[in-house]
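K.L.:
model this:
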Amino acid sequence: MSDPQLYTVGWICAIATESVAARAFLDEEHDGPSHVAQHDNNSYVLGKIGRHNVVIAVLPDGEYGTTSAAVVAQGLIHSFPNVRIGLMVGIGGGTPSSKHDIRLGDVVVSSPHGGKGGVFQYDFSKTIQNVAFQETGFLAQPPMVLRTAISSLKSTYELRGHHLADEVERALKCIKKRKKYARPAPARDKLYKPGAVHPIAANSYDDTCDIAYLVARDDRDEEDDDPAIHYGLIASGNQLMKDTRIRDKLVIDKGVLCFEIEAAGLMNHFPCLIIRGICDYSDSHKNKEWQGFSAMMAAAYARDLLRQIPPNKVEAERPISEALHAIKHKIDRLQQTTAATSADRRTDKIERWLRPPNPSTNANHARKLHHEGTGVWLLEHPVFQDYTTMLDHLAKRNGRLILSFFFDFSDEAKKTVDGMLRSFVLQLYQGETDSARALDASFQAHRDGRDQPSTKALSDTLFTMLAAQEQVVIVLDALDESTSRDELLRWIKDTVSRQGLSPIQLICTSRPERDFQFDMPSLMGEENSLALDKQSVNVDIRSYITAQLSERRDFRDKRLSPEIRDEIQRKVGDGADGMFRWAFCQLDSLARCRHEAAIVDALASLPPDLAVTYRRMIESIPTELKIDAMRLLQFLVHVERPLTLAEAKEVIATQIENEPRRFDVKRRLYRDADVLDYCPSLVTIVHATDDELHLAHFSVKEYLLRENKFNIINASSSITSTCLTYLTDIKGSHPGIKQDFPMARCAAEIWTRYAVFAQASKDVARAIVNFLENEETFQRWACLYQPDRAWDRDPGLPRGSQLYYVCYEGLVEPARGLIAQGADVVARGGECGNALQAASLRGHQEIIRLLLNKGADVNAQGGLFGNALQAASWKGYQDIVVLLLKKGADVNAQGGEYGNALQAASWKGHQEIVVLLLNKGADMNAQGGFFGNALQAASWKGYQDIVVLLLKKGADVNAQCGEFGNALQAASSEGHQEIVILLLNKGADVNAQCGFFGNALQAASWKGY
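P.N.:
Below you'll find the model as predicted:
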């Protein structure tokens, strides 16, 4: 099998005819690729032309247009990351004119013309006569090395002529069905006058069109190349051009030589040259007679062109994958703050004063969840392309002029205009622009931050700061998740109409809700108010469903029949109607089905909308969990902030349904993740500084608020009763309110908001007052709510090891205080071994820096994970891994359950960290821990990309060690068939005896694989 890294030229074809022609001109054909990217569904032909290794990809059968081309191109560059130049080679419609004698079989090569890079994108509403076109995008030029080669080849053809027709004749010998690809008789090349319309029902234009409509043309003479090569502008859209009037208008106005339907999907994401053999004249007289020969001519020219280019010129080009990465960063810039946090103490004071929400957390979460290969249609949208062109322009002048904010229903600070304004003024301030003085003045006016600014004061400050900018882009995402919509719309109106501001470009996104559908077009302009294309979204949803059926263990282990898989893809994919949340919920429900009959029944009665979906989810909650689940959902609908997982577990452990009401410590869940069993698909765990429980989607909250048991009157009674029971019980049973009761403060917050609805008795209210009287003491030690009881229970911890728990919780200021009081930063003990390992496991980077600066041993051994590097690698905290390595962590240190850092990262599937550790000298064959080595860990968990990487780096495929004996047995025991095949192809011994199961056959047989 061929190594994808060896191929530097990417060649894309739209149809099988073009692919056959391309293969016929390969000097040699290679074996297929050894592996491709995980979500790449393309098929490839590999070979060589001259001294270049070429990969040929063809669009899926029956799929055409810019979107399909872009998806194929993305798959190609993910699977062949070293591809540096691209070609789109195939057929197109010619545009004959008095200036250009274009005939069937000729070749058109994209070349700059009229200020365009060789290809421009247009669109038109219909493909019949008498309709208008609209130019919708400016597309990038092909790489310089290709343009230089074109110039060289063009001069050669001028001097000596070309011999492409002869090359086609020789190449035909490689094709069995060569008649389709041979040149038709010259009499079969007929050009009709623009007014001639070919009837749709006719099979060919010869039997229907009057000969009077034919255009008379002289034969080409001996000085003319025949077929001829033309250089100029190619027009690309998503539908075939069949209208001669529009065709001729574009010829006159733009100088177009050819029409086609794929290039626009490539040029800005796959920099390439477009080469088209002319098979028709872009009119209604379509036939396929010339397609084969025209494809052969285009391929012949492409081969001549590649032979002009020295390999070192190609190697000097940047890989296209890097270019695509740069394009994706344009989207990232819409979702990121535009300046790094300044270390200046005054900036820190300003930030502490404003306490603004951080929009980057939403952007990072979105990138983490993004399904590879989706969203391509958005990149191609003409308005988006114009927008990114403008961003490029701004970036060259000043990269700090993009402000972004993400409204988020699950984050109190991100629901309001006030939070948005605080974020914007800090973003501008951190940009170190001249406008920073306005915020400094506001800070001083508010008694150096002792007073908080009003929303109006923040808005006035922001407008003052914006007035000092030359041009600003403001991105507002998810307007519908704002709880202050009227105020937000007033602010937008004020912004777009305010005098004295430099140009402000505003981009907003929202669900199509009435407020915004009614007001936004009048504010932004009808032409700037766009609806997402549901069909394009549905394509992305189907891609996601296909991947889930292949990758999600709940489906993979069921070994679904092809018929069931097809039914799921059809019913869930086609039924989504552009709503990903609906499709996600149906997949989640199907994944929990225990047998095929249940899946069939579920597919037969899919809910029509989200409301019915959520009702069924609630009905499906097990009876023994339902009471607690309802109460937990009530909390999540109405609390001012998300619940921490520790608080959620306290809610469940508090019993108010039966007498006596009490808080039962023994009903605390063992594992945080078990909270999700109470409300599957309705809630989710978000990993932030602390793990938090949120409603899974804002539509969940909308639905629950419409249900009687979740309205404010009914829910507040239950919430308040829970809080009062909790506070009263811990006050009476646990004098002094021990710090291991995490919901104590939360309960007080909620009670003060909802007590009025509960009509609590004076006696119970007095208990709350008593609690609040101790608030100062409670606040001082609330950060240590885990320790006291834990220290007593854990004999492995020395007395006074509060520092361990503070570091585990990520509490920076208490950690500093304890260290200042003499806490031992190198003390050992506890499940995590020491404070540094605890902080590394939880991802608390600031605490890690503090501990290391205070003398913590970066290589200290002990605990479940052995050392800090292994803990961070297991959790996937790449920044912390980099920090620990920089501070001297031993990349090959052994210890703990997982053996070493490389094995821990491989077991959890953190490929970026695996690569990082290998680059820092990690021994991929090091043995130790439960799994024995990294290859066995990755094989057992099914991380094929990591298995491929380790084998490529020299991992021993037959190494014997660990619980499962070897990698083949580990993969066989979990049914990872692709990895089993890969290991066998790499020489794994199928009969090796070792490990828990004895051999691979026994391992696979044990679970029925």
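
K.L.:
CA only for contacts and neighbour counts going forward, please
P.N.:
Will do.

K.L.:
Quick check, central residue of this protein?
P.N.:
For the chain, residue 370 is the residue whose C-alpha lies nearest the centre (C-alpha atoms, centre = their mean; 2.2 Å).

K.L.:
all strands of the stretch 601-750 of the chain, in order?
P.N.:
With strands called from DSSP state E, counting those that start in this stretch, the stretch 601-750 of the chain shows them at 643-644, 654-655, 662-663, 683-687, 691-695.

K.L.:
now swap in the stretch 901-1009 of the chain and tell me
P.N.:
Counting by DSSP E, counting those that start in this stretch, one finds no strands in the stretch 901-1009 of the chain.

K.L.:
so how far is residue 322 from the residue nearest to the centre of the chain?
P.N.:
Per C-alpha to C-alpha, to the nearest Å, residue 370 is found 19 Å from residue 322.

K.L.:
Over to residue 292?
P.N.:
In terms of C-alpha to C-alpha, residue 292 sits 35 Å off from residue 322.

K.L.:
quick revisit: right, and the strands of the stretch 601-750 of the chain - which one's nearest residue 584?
P.N.:
In terms of C-alpha to C-alpha, the element of the strands of the stretch 601-750 of the chain nearest to residue 584 is strand 683-687, at 13.2 Å.

K.L.:
top helix in the protein by residue count?
P.N.:
Ranked by residue count under DSSP state H, the longest helix found in the chain is helix 712-733.

K.L.:
buried set for it?
P.N.:
For helix 712-733, the neighbour count (16 or more other C-alpha atoms under 10 Å) marks 712, 715-731 as buried.

K.L.:
now for it, which elements pack on it?
P.N.:
Packed against helix 712-733, as judged by 3 or more C-alpha pairs under 8 Å, 6 or more residues apart in numbering; DSSP states H and E, are the following elements: helix 623-638, strand 654-655, strand 662-663, helix 743-758, helix 762-773.

K.L.:
out of those, nearest to residue 946?
P.N.:
Proximity to residue 946 (C-alpha to C-alpha) singles out helix 623-638 among the helices and strands packed on helix 712-733, at 38.5 Å.

K.L.:
Which elements pack onto the closest one?
P.N.:
If you count contacts as 3+ C-alpha pairs under 8 Å, 6+ apart, helix 623-638 packs onto helix 645-653, strand 691-695, helix 698-706, helix 712-733.

K.L.:
Please generate a structure for the following sequence too, so the two can be compared:
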Amino acid sequence: MSGPLAPTQASALYQTQTSKFIEAIEVPLGKLNQGLDTKIQDIRKWIGAPDPSTNFTAACNKMTEGTGFWLVNDKKFQEWKSQGGLFWLQGKAGSGKTFLCTTAINTLKGSGKPVFYFYFDSLDSSESKTKYEGLVASLLTQIGTHSKYDHTDVESLYKDNEQGHTKAPAHNMKITIQETLKKCPETQATYIFLDAMDECKNDNQPKVKNLVQDLLMLQNIHIFVTSRHSGFVSTGWNMSLDSLGGNEDILVHINKALTSNESFKGLEEEIQAELLEKADRQIRWVDCQLTSLQELGTKDAIRKALQSLPTTLEDIYDHALKSIHKYHVDEAKHLLQWILFSHQPLTIKNVIEVLAIDLKRQTVNKERNEQLGDNLHKIISSTIVVITQDEDNEKKVQLAHPSVKEFLIERESGHSDKIHVEETLAHIFIAQSCIIYLLHIVQVESVEMAHAKFPLTWYAVHYWAMHVEKVENLDEEITKLVMSLLKFQNHILNEILCWDKPDHDEKESCVASVSSDSALYYASLRGIGVGVIVRLLLAEAEADVNAQGGEYGNSLQAASYRGNERIVKLLVDAGADVNAQGGEYGNALQAAAYRKNEGIVKLLVNAGADVNAQ
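P.N.:
The predicted structure is shown next:
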């Protein structure tokens, strides 16, 4: 067992390790090295796992140099490192668990040990980093295709799923991980880190716990978990940040901020004393206070602020919302609705477009706030929303911390009445915004120009229907907007709506279906997020459920091929002919059978589909 690091060694190691791993090891999993075997590339692409290295890199970039080393020097950590088993690190929101986990990952990677990790992330707009399926997919990608581990089992799983043409169930991925680890030599230790387990969806957490317990039954497995909650197993090493007396990392963080900011000169001891006394081991709380204090212009103002510091993160966030200028309230609310409920991270260009959409006049303003990146903090405090930069140097707008999301969603409306976000209303707002945006861009000369000139086009095309689908009862206003989009006859708009069809023939079929007023076929062809829209077309527009046309012949065959059981049932209940002939696969049953969708096959057979039809 290696001994603890001296403080000077730790500080030196921090710089070399962090730069080394960010530049060399932590390349996003999707950007595979050119020398990797083609089959491994195909397998990784097929699994389609969320990329945890983005979280690792973000944490490395945010950490204050010299923090976290007390953990890796701790006796409990050293014992876990050598003996294996479970290490559970518990701490309240904002206590620095992610930074500590990242430091531990860095340290073990620096010693050349096989280290695999996953960051649960409630700010992930795709939600894949909040689900058990995302975890097992990520671990399978990392472990199953690692150069030091046997690839036989993951290759067999790939083969069993028609060389990657069908998705593997999460249970099968878990078994593959276990079988791969069983083949490791007894002397080879495997380290697995799971950060922020409390950010995993509640109904997924039992599966994660079972996975951890099952993996611990294998030889030489070391699992490190961080969470707000206490450990679910009594055995192993448990550490609670809430019960520790020291503030080593917070002190380092405060001193770094004090020495790098001229406005704090002469007040260092006062600021340090007040923040240390009231921090309650929450480095996030300290960071918010420092951000707030450095906005003040005089020493007297800073001293007064130190005597009335908000006591909790919730108080900080509430104050930030109440401080929004009355002329920015609508913009701030619109921005928060998008950030909280969009299906993809928002770029700064997206946000500029979002704030240009005028719902009342149902148009998009010609003027754009091009300097928004420099002025966003004037609209809403950086304790709520921040701008980050990814590995491609693209600026993204996101919530400053998971605790901000929790505060905005779970608090009662009376807390900060002028900024209250309700999920259903947010989805209605985003859906309306997307549709208005799409109807506005018909003025362009080509699809390519639409995407170049209007940066929100891609998002609006892909997700407008999914936001509509989130609303159970559509009011008259949103219903009219949806119908106007589906009935609007414009060739450019038709091509834009079908932009996400990669295959040329499929795209042509989609464009033709929209152009020929067969909106029901188009909705069925999209496959996801259009259940409400199909119901609207059947009820409001009295669409012909058996209309012929398109690559798949009719709406039922298109929906059966796409695999949307809900839409298939809607069409069948509306009187769709389950034995209608035509299209690419002859009939709906053949299309469902080709895609191996047992649920839809059963539904069609029960509805009278002829199993002997050719």
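
K.L.:
TM value for the aligned chains?
P.N.:
The TM-score (TM-score structural alignment, normalised by the length of structure 2) is 0.65; 449 aligned residues with a C-alpha RMSD of 3.7 Å.

K.L.:
follow-up on the earlier one: any chance of the helices and strands packed on helix 712-733 of structure 1 in CSV, plus distance to residue 520 of structure 1 and mean neighbour count?
P.N.:
Output for these, formatted as CSV (distance: least, C-alpha to C-alpha, whole Å; neighbours: other C-alpha atoms under 10 Å):
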stretch, distance to residue 520 of structure 1, mean neighbour count
helix 623-638, 29, 19
strand 654-655, 47, 22
strand 662-663, 50, 22
helix 743-758, 35, 19
helix 762-773, 46, 14
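
K.L.:
Include distance to residue 497 of structure 1 when you put those into JSON lines, please.
P.N.:
Formatted as JSON lines, these follow (distance: least, C-alpha to C-alpha, whole Å):
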{"stretch": "helix 623-638", "distance to residue 497 of structure 1": "37"}
{"stretch": "strand 654-655", "distance to residue 497 of structure 1": "54"}
{"stretch": "strand 662-663", "distance to residue 497 of structure 1": "57"}
{"stretch": "helix 743-758", "distance to residue 497 of structure 1": "39"}
{"stretch": "helix 762-773", "distance to residue 497 of structure 1": "49"}
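
K.L.:
Please identify which of the ones you listed is closest to residue 230 of structure 1.
P.N.:
Using C-alpha to C-alpha, those put helix 623-638 closest to residue 230 of structure 1, at 65.6 Å.

K.L.:
Which residue in structure 1 aligns with residue 197 of structure 2?
P.N.:
Aligned counterpart of residue 197 of structure 2 in structure 1: residue 479 (TM-score structural alignment).

K.L.:
which of residue 292 and residue 322 of structure 1 has more neighbours?
P.N.:
residue 292 (25 against 14; other C-alpha atoms under 10 Å).

K.L.:
do you know how far the more buried one is from residue 279 of structure 1?
P.N.:
Per C-alpha to C-alpha, residue 292 of structure 1 is found 8 Å from residue 279 of structure 1.

K.L.:
do the same with residue 770 of structure 1
P.N.:
For residue 770 of structure 1 relative to residue 279 of structure 1 (C-alpha to C-alpha), the value is 88 Å.

K.L.:
same thing with residue 552 of structure 1?
P.N.:
Residue 552 of structure 1 is 45 Å from residue 279 of structure 1, by C-alpha to C-alpha.

K.L.:
do residue 363 of structure 1 as well
P.N.:
46 Å.

K.L.:
Between these two, point out the one with more neighbours.
P.N.:
Set side by side, residue 363 of structure 1 and residue 279 show more neighbours around residue 279, with 27 against 20, by other C-alpha under 10 Å.

K.L.:
is it true that the more buried one lies in a helix?
P.N.:
No. Using DSSP: H, G, I helix; E, B strand; the rest coil, the assignment for residue 279 of structure 1 is strand, not a helix.

K.L.:
ok, it touching residue 297?
P.N.:
No. Checked against C-alpha atoms under 8 Å, the pair residue 279 of structure 1 and residue 297 is beyond contact range at 10.5 Å.

K.L.:
ok now do the corresponding residue of structure 2 for residue 603 of structure 1, which residues does it touch?
P.N.:
In structure 2, residue 603 of structure 1 lines up with residue 306, judged by TM-score structural alignment. Residue 306 of structure 2 makes contacts with 271, 274, as judged by C-alpha atoms under 8 Å, 6 or more residues apart in numbering.

K.L.:
what about residue 306 of structure 2, distance to residue 73 of structure 2?
P.N.:
Relative to residue 73 of structure 2, residue 306 of structure 2 is positioned 34 Å away (criterion: C-alpha to C-alpha).

K.L.:
Equivalent analysis for residue 478 of structure 2, please.
P.N.:
Counting by C-alpha to C-alpha - residue 478 of structure 2 and residue 73 of structure 2 are separated by 58 Å.

K.L.:
same check, this time on residue 194 of structure 2
P.N.:
Here residue 194 of structure 2 is placed at a distance of 20 Å from residue 73 of structure 2 (C-alpha to C-alpha).

K.L.:
Tell me how many other residues surround the aligned partner of residue 530 of structure 1 in structure 2.
P.N.:
Counting by TM-score structural alignment, residue 530 of structure 1 lines up with residue 239 in structure 2. Residue 239 of structure 2 is surrounded by 18 other residues when neighbours are defined as other C-alpha under 10 Å.

K.L.:
got a list of what the equivalent of residue 161 of structure 2 over in structure 1 touches?
P.N.:
Alignment note (TM-score structural alignment): residue 161 of structure 2 maps to residue 446 of structure 1. Residue 446 of structure 1 makes contacts with 452-453, as judged by C-alpha under 8 Å, 6+ apart.

K.L.:
how about the helices of the stretch 1-150 of structure 1, start to end?
P.N.:
In the stretch 1-150 of structure 1, the segments counted as helices under DSSP state H, counting those that start in this stretch are 16-24, 66-79, 144-160.
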